[in-house]
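[1] sequence plus the predicted model coming up.
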Amino acid sequence: MFGATSVISAFCRGLREVRCLHMSQISASQVMVDGLQLNYEVKGDGDKVALCLPGALGSVESDFGPQMAELPGMGLKVVCWDPPGYGRSRPPPRQYSADILRCDAELVADMMKNLGYDKYSVLGWSDGGISGMMLAAAFPQHVEKLVIWGANAYITQEDYEIYKGIRDINTWSKKMREPLETMYGREYFKVAWEGWVDAVCSILEKQGGDICTGDLRNITCPTLIIHGAKDPVVPLFHPNYLKENIKNSELVIMENGKHNVHLRYPDEFNKLVSDFLHRA
């Protein structure tokens, strides 16, 4: 079992590495959806549209720099958003609940409709992968293909204990706190992180750990599951479960990858994604 320090380190390392990997400052676009001002970015002019969904406390800039920089040159139009309360989709602050990721899925579907996109594929990392599965299940008429990594359909007691163990940011080292404090400011980061941990843990307390297992049977589009073999945040049994329960899915294990495989190995990851999305 991986310890809390490994989990925090893996989460924050992704934020540090993306600053070295992404292109120069991304300009913001805004759209009003269901009373919320949402930040999004569009890059490229390819016929195939790929919607990127960030992970916990994630944004366009922190989570998808290498994809926004490279995938448009691989024949794709890439759309990425900051979920409400994250990145530049503030204010208002993030409003956490056990169903927040489902709310994100519905909201981003409305955003894409408002922006005029009827058909698109979904790329979701971690929490964004969970929302991506919910989106594909609920809106099969819009989602052509699904790519998910670092995602899970349920949480276990082991997951619960790890999350509880990392709730207090005062136990984190300065090096681990710094990327998120820089992005959000210490107070907002503290409140947002605690809200995220509490919301995730409530899924085990109130729902027996079930996040979206029932959605999996309703995913009909071709699905690519990518997973880092050394991921300390989401153990390998999670992607194996997804592979077994999502029809028309395939699983690719990146042997040296951890939770942030798309940031640590962007060339390999982007090629996998491009080849999959262009496949007939």
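    Thanks, I have the structure now. Residues are numbered from 1 along each chain as shown.
[2] C-alpha from now on. contacts and neighbour counts both.
    Will do.
[3] and the strands in the stretch 51-200 of the chain?
    Using DSSP state E, counting those that start in this stretch, the strands found in the stretch 51-200 of the chain span residues 76-82, 120-125, 143-149.
[4] who's in contact with the first one?
    The reference is to strand 76-82. For strand 76-82, contacts defined as Cα atoms under 8 Å, 6 or more residues apart in numbering pick out 38-54, 58-60, 64, 68, 71-72, 88-89, 274.
[5] that older thread, for residue 200, which of the strands of the stretch 51-200 of the chain is the nearest?
    strand 120-125 (15.9 Å; Cα to Cα).
[6] so how far is that closest one off the chain centroid?
    Mean-position distance between strand 120-125 and its chain equals 9 Å (Cα atoms, centre = their mean, to the nearest Å).
[7] by how many degrees do that strand and strand 143-149 diverge?
    Using axes from the mean of the first three to the mean of the last three Cα atoms, to 10 degrees, the direction of strand 120-125 lies 10 degrees away from that of strand 143-149.
[8] before we go on, here's another structure to hold up against the first:
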Amino acid sequence: MKHLILFAALALSIVSCKKDDTPGNGPETTIDYHQTATTQFVTAGDTKYAYRVLGDKEGIPLVMLSPLGSTMDDWDPAITNGLAQKYKVVIFDNQGVGSSTGKTPATIADMAKGAVTFIKALGYNKVNLMGFSMGGFITQQVALTEPGLLNKIVLTGTGPKGSEGLSNLPNILASAANLSPLDAFLYFGFTASAESKSAGKLSYERRLKRTVNRDAPVSDESGAAQLTAVLAWAQPYPDALKELEAITQPVLHIQGQKDMPVPAVNAINMSQHIPNDRLVLYPDAGHAAFFQYPDQFVQEVSEFLGK
């Protein structure tokens, strides 16, 4: 079980809808905020949260919530840099993750409380919130429990409570237990096509470029708690979609058509219940669809936040 948890942290650190034009390959940025942003700390309660601020723009910041097994350095710089050209982007480690202190909660609800505590500790009373995979689970929970804190929401690679296919995660992990870090990244985040794998390799390389003051890795204890939380989220919950009808903020929802850990049917179901949800399915894309098509993603998110 310990081996499965460790592999989960590695693999997932990557781990009727409106049809858009086929995405492109990668944005050009002018300022490399991802490489140069310093790690800062803010203390709230018993936790010392590690965070970085990318960009110096005014206005409502975009706070990004990481997936299972991920720290600040696991975001693709093409995404963070691209968004930071127009918006203040805040990335951070939740309780017990990476360079943050405290104990990682074993439930999504408690992780959401940690995220809210962090946001308020920075003095923000309104943010745009983006969640990837597990971060998307947390984002949904924040939207339901602290709706006044959120301006707009971006979701990617995620699904509602009781997501179809998510309970199969242990089997998916076990089937790739002997893969290299790169191959695991490609297996979970991308498709089998040559184009998707090529884009995945470029993303993998971008995520390794920061070599100075990198974030601490996710510990065994933290990874175990996160996996427990994700598998609990996967349990059947008949009222999940009905609950999402209470989310009134505008939502931009990006999902890969061939997402394996969280199949695209979950995003489709969510978009039919969240009143202001705009769903875009990226073709020939897996769990990390936005890493595969960073330029399209940055453009769509920038336009969405700017409206």
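    Now that the structure is in, tell me what you want to look at. Quick caveat, the model's predicted, so the values are computed rather than measured.
[9] need the strands of the stretch 51-200 of structure 1 in CSV (columns: distance to residue 221 of structure 1 and mean neighbour count).
    Shown next, in CSV, are those (distance: least, Cα to Cα, whole Å; neighbours: other Cα atoms under 10 Å):
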stretch, distance to residue 221 of structure 1, mean neighbour count
strand 76-82, 18, 24
strand 120-125, 9, 25
strand 143-149, 5, 25
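[10] could you dump the ones you listed into TSV with distance to residue 269 of structure 1 added?
    Formatted as TSV, the strands of the stretch 51-200 of structure 1 follow (distance: least, Cα to Cα, whole Å):
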stretch	distance to residue 269 of structure 1
strand 76-82	15
strand 120-125	12
strand 143-149	10
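[11] roughly how far does residue 198 of structure 2 sit from residue 93 of structure 2?
    Residue 198 of structure 2 sits 29 Å away from residue 93 of structure 2, going by Cα to Cα, to the nearest Å.
[12] what does residue 224 of structure 2 give?
    Where residue 93 of structure 2 is concerned, residue 224 of structure 2 sits at a distance of 16 Å (Cα to Cα).
[13] same check, this time on residue 108 of structure 2
    Taking Cα to Cα as the measure, residue 108 of structure 2 falls 15 Å from residue 93 of structure 2.
[14] got it, and residue 2 of structure 2?
    22 Å.
[15] for residue 265 of structure 2, same thing?
    29 Å.
[16] spit out the contact partners of the residue minimising distance to the centre of structure 2.
    Nearest residue to the geometric centre of structure 2 (Cα atoms, centre = their mean): residue 132, 1.8 Å. By Cα under 8 Å, 6+ apart, the residues touching residue 132 of structure 2 are 65-67, 155-158.
[17] returning to that earlier point: ChimeraX command to pick out the buried ones of the contacts of strand 76-82 of structure 1?
    Buried members of the contacts of strand 76-82 of structure 1, defined by 16 or more other Cα atoms under 10 Å, are picked up in ChimeraX with:
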select :38,39,40,41,42,43,44,48,49,50,51,52,53,54,58,59,60,64,68,71,72,88,89,274
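[18] so which residues of the stretch 101-250 of structure 1 form helices?
    127-138, 157-165, 174-184, 186-207, 213-216, 237-245 (DSSP state H, counting those that start in this stretch).
[19] so can I have CSV of the ones you listed showing mean neighbour count and distance to residue 120 of structure 1?
    Putting the helices of the stretch 101-250 of structure 1 into CSV (neighbours: other Cα atoms under 10 Å; distance: least, Cα to Cα, whole Å) gives the following:
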stretch, mean neighbour count, distance to residue 120 of structure 1
helix 127-138, 26, 10
helix 157-165, 16, 32
helix 174-184, 16, 29
helix 186-207, 17, 28
helix 213-216, 17, 19
helix 237-245, 17, 21
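[20] would you list these in CSV and tack on distance to residue 270 of structure 1?
    As requested, the helices of the stretch 101-250 of structure 1 are exported to CSV (distance: least, Cα to Cα, whole Å):
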stretch, distance to residue 270 of structure 1
helix 127-138, 16
helix 157-165, 29
helix 174-184, 24
helix 186-207, 28
helix 213-216, 25
helix 237-245, 19
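[21] out of those helices, which is closest to residue 7 of structure 1?
    Taking Cα to Cα, helix 157-165 is the member of those nearest to residue 7 of structure 1, at 8.0 Å.
[22] mean deviation, that closest one versus structure 2?
    Its aligned residues in structure 2 lie a mean 3.8 Å from helix 157-165 of structure 1 after superposition (mean Cα distance after the TM-score superposition for structure 1).
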